[in-house]
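> give me a 3D structure for the following:
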Amino acid sequence: MERFSIIVGQFLLGLYFLLPGIQKFTAQEKLLAYMQMHDIGFASQGLLFAGVVSVIGGVLLMTGRYVKLVAYGFVLYILLVNFMLHDFWTMSEDRVAHEMQNFVKNLGIMAGLLVVAGYAKPRWPSLQGWWRSDKSLGSAS
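Now for the predicted structure:
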């Protein structure tokens, strides 16, 4: 049952990044405006990078590949997003509650990623066996 919980949680975390990753391509104008409102430099390049990373990382989490590496990468991503885009302490009173909610929600997602990373086997990126799930590799590679 524990393994099932981890697999389902890992899949849902991957889905959490995959769907917004796709949205970064389908709703670019809205997201760029939001980033520009926060004075994010190179917003269009950053949005493209975030979209690609979110889609690829989401799929990797969902399929159990490079889980530890992807989870830690998404932890860093969430920290950046929280402090650059959900900086509720700098906002007008009418936006504080919404942005604080996003900030705290992201901390919960980050906690889930850290738990998943804690259970995942270490695996360094390699072209050899890249298509195989971490579980199918047996010992850490």
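
> when you work out contacts or count neighbours from here on, use the C-alpha atoms and nothing else.
Fine.

> and stretch 80-98, how far out from the chain's middle?
Relative to the chain's own centre, stretch 80-98 is displaced by 19 Å; criterion: C-alpha atoms, centre = their mean, to the nearest Å.

> let's compare: structure for the following, please.
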Amino acid sequence: MSTNTSTNNSFAGSGAAAGASGTILLGRILLSVIFLLSGFGKLTAIAGTAGYFGSLGLPLPMVTAIVVGLIELLGGLAILVGFQTRIVGWVMAIFTVATALVAHTGWADQMQMINFMKNLGIAGGFLVLASSGPGAYSIDAKRG
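Okay, the predicted model is just below:
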């Protein structure tokens, strides 16, 4: 009677199978794209971003715009390459929920409700990534 040991490699957190790691990589790419583009856009149009943040009543709009832009750009990049994935996953999940609560609570507007729910879904993806780890195709896997 033979035993099947191939299932030992299917746990995404340690030595994931190629198929699972490929899927996790695709998920990381899809999660990172919106943050890379948004962070880059905020930082390259910082005055407009600060003006928008000021209109929301956020404190120190220019500083807030820089911090938010950097979180999005650097967090998106870290998720993309799989660097400190579990920690960054938690940070980005919290950031994304906070963003929903700050910018998308005008629920009488259907688009604001959709954006709020979208942010919650993205946060859920980050939490799954924080829990599962980055997979084999990542800087974290190469370092550990």
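
> by contact count, what packs against the longest helix belonging to the second structure?
Among the elements of type helix in the second structure, defined by DSSP state H, the one spanning the most residues is helix 18-44. Contact analysis of helix 18-44 of the second structure by 3 or more C-alpha pairs under 8 Å, 6 or more residues apart in numbering; DSSP states H and E lists helix 46-55, helix 61-81, helix 110-132 as its packing neighbours.

> show me the one of the ones you listed that comes nearest G27 of the second structure.
helix 110-132 (8.2 Å; C-alpha to C-alpha).

> next SSE downstream of the closest one?
Scanning forward in sequence from helix 110-132 of the second structure by DSSP states H and E, the next helix or strand is helix 139-143.

> check the fit of that next one onto the first structure and give the mean distance.
Helix 139-143 of the second structure differs from its equivalent in the first structure by a mean of 1.2 Å after superposition (mean C-alpha distance after the TM-score superposition for the first structure).

> whereabouts in the first structure does that helix align?
Matched against the first structure by TM-score structural alignment, helix 139-143 of the second structure falls on residues 133-137.

> which other residues reach that stretch?
By C-alpha atoms under 8 Å, 6 or more residues apart in numbering, the residues outside stretch 133-137 of the first structure that reach it are T63, G64, R65, Y66, V67, K121, R123.
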